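Asker: sequence first, then the predicted structure:
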Amino acid sequence: MNQAATILVIDDEPQIRKFLRISLSSQGYKVLEAGTGTEGLSQAALNKPDLLVLDLGLPDMDGQDVLAQFREWSAVPVLVLSVRASEGEKVRALDSGANDYVTKPFGIQEFLARIRALLRQAPETGQVDSALVIGPLTIDLAYRRVLLDSVEVALTRKEYAVLAQLARHPGRVITQQQLLKDIWGPTHVDDTHYLRIVVGHLRQKLADDPAAPRFIVTEAGVGYRLVES
């Protein structure tokens, strides 16, 4: 990754953003800024940065939730920069997909070295397309919206979770057990009727005929897959 990399700083403290903007710009990086989690996710979706610097104490949503939503559709490096120094917070962030964790106050030279290390390790195609289009159906993972013929479809939390999981792996079969484990939890891997009900509701809302599916295909006895765009 070259020195022209774009870095998005999501932090609610203007003085921290200014300090990081000056420090990172002096190293040749392009710097984007956001003061809230919602704005940060929007900036990430629109501008596709090469790395995120993420504070956890944001005014509108917890940074851990920002990280979880971002990881639904992007694999670019995330460096958490936070006053939260507990081991539990660090473990949770790293388990949720953060690549590094730096506590405030911090030394700028070490911070810049960690940025360089993350950019060296980053895959060239870490940023994936946040929106999947299958004919008249659009699944926007960044904004958590589903459109059919340009009209937004109202989905329940579980319905969206199932569709989003399939959308992250278009054309690939996701087993019933994997969907149940990821969405309902490991104690529900045998509750296949939960999944059948949700998929049935999804098909109704997407006008998807199970006998001749346009979107969701059932692989009998195995699981489901979303047709490729």
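Answerer: Sure thing, it's come through.
Asker: only C-alpha atoms from now on, for both contacts and neighbour counts.
Answerer: Will do.
Asker: ranges for the helices of this protein?
Answerer: Taking DSSP state H as the criterion, the chain carries its helices at 14-25, 37-47, 63-71, 87-95, 108-121, 157-167, 176-183, 192-205.
Asker: name the residues of the fourth one that are buried.
Answerer: This means helix 87-95. Of the residues in helix 87-95, 90, 93-94 count as buried by neighbour count, 16 or more other Cα atoms under 10 Å.
Asker: format these as JSON lines; extra columns: distance to His193.
Answerer: Output for the buried residues of helix 87-95, formatted as JSON lines (distance: Cα to Cα, whole Å):
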{"residue": "Lys90", "distance to His193": "37"}
{"residue": "Ala93", "distance to His193": "33"}
{"residue": "Leu94", "distance to His193": "33"}
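Asker: ok, the nearest residue to Thr192 once chain neighbours are set aside to Ile197 distance?
Answerer: Leaving aside its chain neighbours, Thr192 sits nearest to Gln176 (6.8 Å; criterion: Cα to Cα, 6 or more residues apart in numbering). Distance, Gln176 to Ile197, using Cα to Cα, to the nearest Å: 12 Å.
Asker: ok, and here's another one to check against it:
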Amino acid sequence: MTSVLVVEDDDAIRAAVRRGLSDRGYAVAVAATGMAGLEHVIAEQPQTVLLDLGLPDVSGLTLISMIRAASAVPIIVITAQDDDPTMVKALDAGADDYVVKPFGTDQVAARIRAVLRRGGRSSDPSEPIRVGELVIDERARTASLAGDPLDLARKEFDLLLALANRAGEVVTKRELLSEVWQQAYGGADRTVDVHLSWLRRKLGETAAQPRYLISVRGVGVRLVDPGAEQAGAEGDA
């Protein structure tokens, strides 16, 4: 079971994150202040830290440096501050990822899995993910469609897995660049577009006639169960 420390002074957000991650099988500890969080990191050595920047006793940016001096634990910043200078300062201080509030628990869980993969740590991948007739096995790094294996390149698989981890949700190209290509705050959207095109081809669909990969203009893409989408469309008709 992956252990996560949530350092967040807002009671409601702290409780919601704890509940959401616990429901997904994580062992979650919480701290309402920066120094309590630092003490927990040193004593308990969690596998991931979720860290708010607006803490009551110490700057979150300072705390990142303090944690980094004591531990190599992955740090994911969770904050309402979405300006580029703050993002850059957090990453330069030693943060591994940066998530802007409000966010969904599935997004945070995906970020946790991503930083653990990059660090070579076990993130307790769950059973294969099933979306319609599509099956993605993270542990074996295999995927199949209607029982037929898909011959996916490494980045194609990583892209499919990132979308499968948030099936039904719109995932932005910026988020995909961060998780799949580790280009958190830069990089070309064209990289994502090209790989989506290749992935669509292997799923037997096109952008003009999509089944699993639905583009949302100006936002991103979502992975869906075609059968569920069709049933929903008929129900709305």
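Answerer: It's in. Here the structure is a predicted model, which means the values were calculated and not measured.
Asker: give me the TM-score for this pair.
Answerer: After superposition, the two chains reach a TM-score (TM-score structural alignment, normalised by the length of the first structure) of 0.51; 122 aligned residues with a Cα RMSD of 1.4 Å.
Asker: quick one: what's aligned to Thr62 of the second structure in the first structure?
Answerer: Mapped onto the first structure by TM-score structural alignment, Thr62 of the second structure lines up with Asp65.
Asker: and Leu161 of the second structure, which of the three is it?
Answerer: At Leu161 of the second structure the chain is in helix, as set by DSSP: H, G, I helix; E, B strand; the rest coil.
Asker: right, and the residue nearest to Thr192 of the first structure touches Arg225 too?
Answerer: No: using Cα atoms under 8 Å, Gln176 of the first structure makes no contact with Arg225, being 10.4 Å away.
Asker: have a look at those two and say which one is more surrounded.
Answerer: Neighbours per residue, other Cα atoms under 10 Å: of Gln176 of the first structure and Arg225, the larger number sits with Arg225, 22 against 19.
Asker: gap between that one and Ala45 of the first structure?
Answerer: 25 Å.
Asker: for Leu132 of the first structure, same thing?
Answerer: Look at Leu132 of the first structure and Ala45 of the first structure: by Cα to Cα, they are 13 Å apart.
Asker: same check on Leu195 of the first structure?
Answerer: Counting by Cα to Cα, the gap from Leu195 of the first structure to Ala45 of the first structure is 30 Å.
Asker: ok, now Asp12 of the first structure?
Answerer: Distance, Asp12 of the first structure to Ala45 of the first structure, by Cα to Cα: 19 Å.
Asker: same question, Leu52 of the first structure
Answerer: Distance from Leu52 of the first structure to Ala45 of the first structure, counting by Cα to Cα: 12 Å.
Asker: check Val151 of the first structure too.
Answerer: For Val151 of the first structure, the distance to Ala45 of the first structure - Cα to Cα - is 20 Å.
Asker: more neighbours, these two?
Answerer: Legend: neighbour count by other Cα under 10 Å for Val151 of the first structure and Ala45, higher for Ala45 (22 against 11).
Asker: and that one, what pairs with it in the second structure?
Answerer: Checking TM-score structural alignment: Ala45 of the first structure goes with Ile42.
Asker: ok, which stretches of the second structure are strands?
Answerer: Assigned by DSSP state E, the second structure shows strands spanning 3-7, 27-31, 48-51, 75-79, 97-100, 129-131, 134-137, 142-145, 148-149, 171-172, 213-216, 220-223.
Asker: what's the fourth one packed up against?
Answerer: In this structure, strand 75-79 of the second structure makes packing contacts with strand 48-51, strand 97-100, judged by 3 or more Cα pairs under 8 Å, 6 or more residues apart in numbering; DSSP states H and E.
Asker: for those, which one ends up most surrounded?
Answerer: Highest mean neighbour count among these (mean count of other Cα atoms under 10 Å): strand 48-51, with a mean of 26.
Asker: that strand vs the first structure, average distance?
Answerer: Comparing strand 48-51 of the second structure with its match in the first structure after superposition yields a mean distance of 0.2 Å (mean Cα distance after the TM-score superposition for the first structure).
Asker: what does that strand contact?
Answerer: Strand 48-51 of the second structure is contacted from outside by 3-8, 60, 73-79, 112, 116, using Cα atoms under 8 Å, 6 or more residues apart in numbering.
Asker: distance of Val80 of the first structure from Arg17 of the first structure?
Answerer: The gap separating Val80 of the first structure from Arg17 of the first structure is 14 Å, by Cα to Cα.
Asker: more crowded one of those two?
Answerer: Neighbour totals were compared for Val80 of the first structure and Arg17, and Val80 leads with 26 against 20 (other Cα under 10 Å).
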